[in-house]
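Colleague: give me coordinates for this.
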Amino acid sequence: MGLTGFGVFFLFFGMILFFDKALLAIGNILFVAGLSFVIGLERTFKFFFQRHKFKATSFFLGGVLVVLIGWPIIGVVLEIYGFFLLFRGFFPVAVGFIRRLPVLGPGLGLICVRRTTLK
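Modeller: This next block holds a predicted model:
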């Protein structure tokens, strides 16, 4: 969990510092390594390389490669698109969990948030 957390931190910090390619590259490597350690190498491989997730995986890993090559803005855009395609099935579960939290739950009850999450 620590590697994944540090990966997200470095990615966020790299974006704040005007897409610093070194911080983004470190964040990408830590995030993928942390994900591999959290769910295991075999399950990570099975998650990323499913037939119906090929497009999402190619955008995400292609974005990582583009960041490592040295084009951080284009790489981050590709990564974000791939990330949302990969984890779009998880977002309703996360919203359902946040709805049960005492402070954040009522905030999701707002009309603008309720309309987008009920679809």
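
Colleague: going by C-alpha atoms from here, please, whenever you check contacts or count neighbours.
Modeller: Will do.

Colleague: distance of the residue nearest in space to the middle of the chain relative to residue 106?
Modeller: Taking Cα atoms, centre = their mean as the criterion, residue 83 is the residue nearest the geometric centre of the chain, at 4.6 Å. Note on residue 83: its distance to residue 106, by Cα to Cα, to the nearest Å, is 27 Å.

Colleague: burial count for residue 92?
Modeller: By other Cα atoms under 10 Å, 14 other residues sit near residue 92.

Colleague: what does the lengthiest helix in the chain contact?
Modeller: With secondary structure taken from DSSP state H, the chain has its longest helix at helix 21-39. Contacts of helix 21-39 with the rest of the structure, by Cα atoms under 8 Å, 6 or more residues apart in numbering, involve 1-11, 13-15, 43-44, 64, 67-68, 70-72.

Colleague: would you do the same for the sequence below? I want to compare the two.
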Amino acid sequence: MGFLTVSLLLFILGVMFFLDRALLVMGNLSFLIGLCLLIGVKSTLSFFLKKGKIKGSIFFFLGFFIIVFLRLSIVGFPLQIYGLFQMFKSFLPFLYDSATKLPIIGRYLRNPQLKKMVDEVSAKGPIRMRQINLILLLFDNLRNLLKILLLSKINYFICCNYQKLQIIQWKQNLDILKSQQIYRTSIY
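Modeller: Next up, the predicted model:
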């Protein structure tokens, strides 16, 4: 379990340091070693060679090969992420159900649209229709998120800058009054 934690940490650091090749390679190796130590070598091989996970395994090891031998982290890392997603997507409903039971963030994750999206991603069936529905659902969620962010930014601007706006308006009014005063004194 320690190697898997180290691999997650190294992956995060590798992304934070703009896809640093050395960190990503160490993360990959510690992931493979951790998986072998956790479930055994034979089970690890059977996991990667299962019929439903062969596509994900190909993408994962292709990304690993590109990172290590071709030194192209920017190409290999997205391939690895896609491969890991393909291998572990059947695990998403369990992970989602566990996350909804967490004390603080659980109530935010109990969203019917998010549940539907998790079910769509992890389900098996006609791929085209699932992908189209998933994309539409993602765009709908992104649109709602952007609305919330925009409204919160507007509210923040209004609340924090209200006094500044009043001062600017007051100064403008004062400038107008001064210019009118100067104009009046120059006429007389």
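
Colleague: quantify their similarity with the TM-score.
Modeller: Between these two chains, after superposing, the TM-score reads 0.91 (TM-score structural alignment, normalised by the length of the first structure); 119 aligned residues with a Cα RMSD of 1.4 Å.

Colleague: so which bits of the following helix or strand past the longest helix of the first structure are buried?
Modeller: Per DSSP states H and E, the first helix or strand lying C-terminal to helix 21-39 of the first structure is helix 41-48. Buried residues in helix 41-48 of the first structure, counted by 16 or more other Cα atoms under 10 Å: 44, 48.

Colleague: elements contacting helix 41-48 of the first structure?
Modeller: Here helix 41-48 of the first structure touches helix 21-39, going by 3 or more Cα pairs under 8 Å, 6 or more residues apart in numbering; DSSP states H and E.

Colleague: for the helix it packs on, give me the average deviation versus the second structure.
Modeller: Following superposition, helix 21-39 of the first structure is found to deviate from the second structure by 0.8 Å on average (mean Cα distance after the TM-score superposition for the first structure).

Colleague: neighbours of residue 98 of the first structure, how many?
Modeller: Neighbour number of residue 98 of the first structure under other Cα under 10 Å is 16.

Colleague: apart from its neighbours in sequence, what residue is nearest it?
Modeller: residue 105 (5.7 Å; Cα to Cα, 6 or more residues apart in numbering).

Colleague: verify the stated contact: that neighbour with residue 114.
Modeller: No: between residue 105 of the first structure and residue 114 there is no contact under Cα atoms under 8 Å: 11.0 Å.

Colleague: can you pick out the residue with more neighbours from those two?
Modeller: Set side by side, residue 105 of the first structure and residue 114 show more neighbours around residue 105, with 15 against 12, by other Cα under 10 Å.
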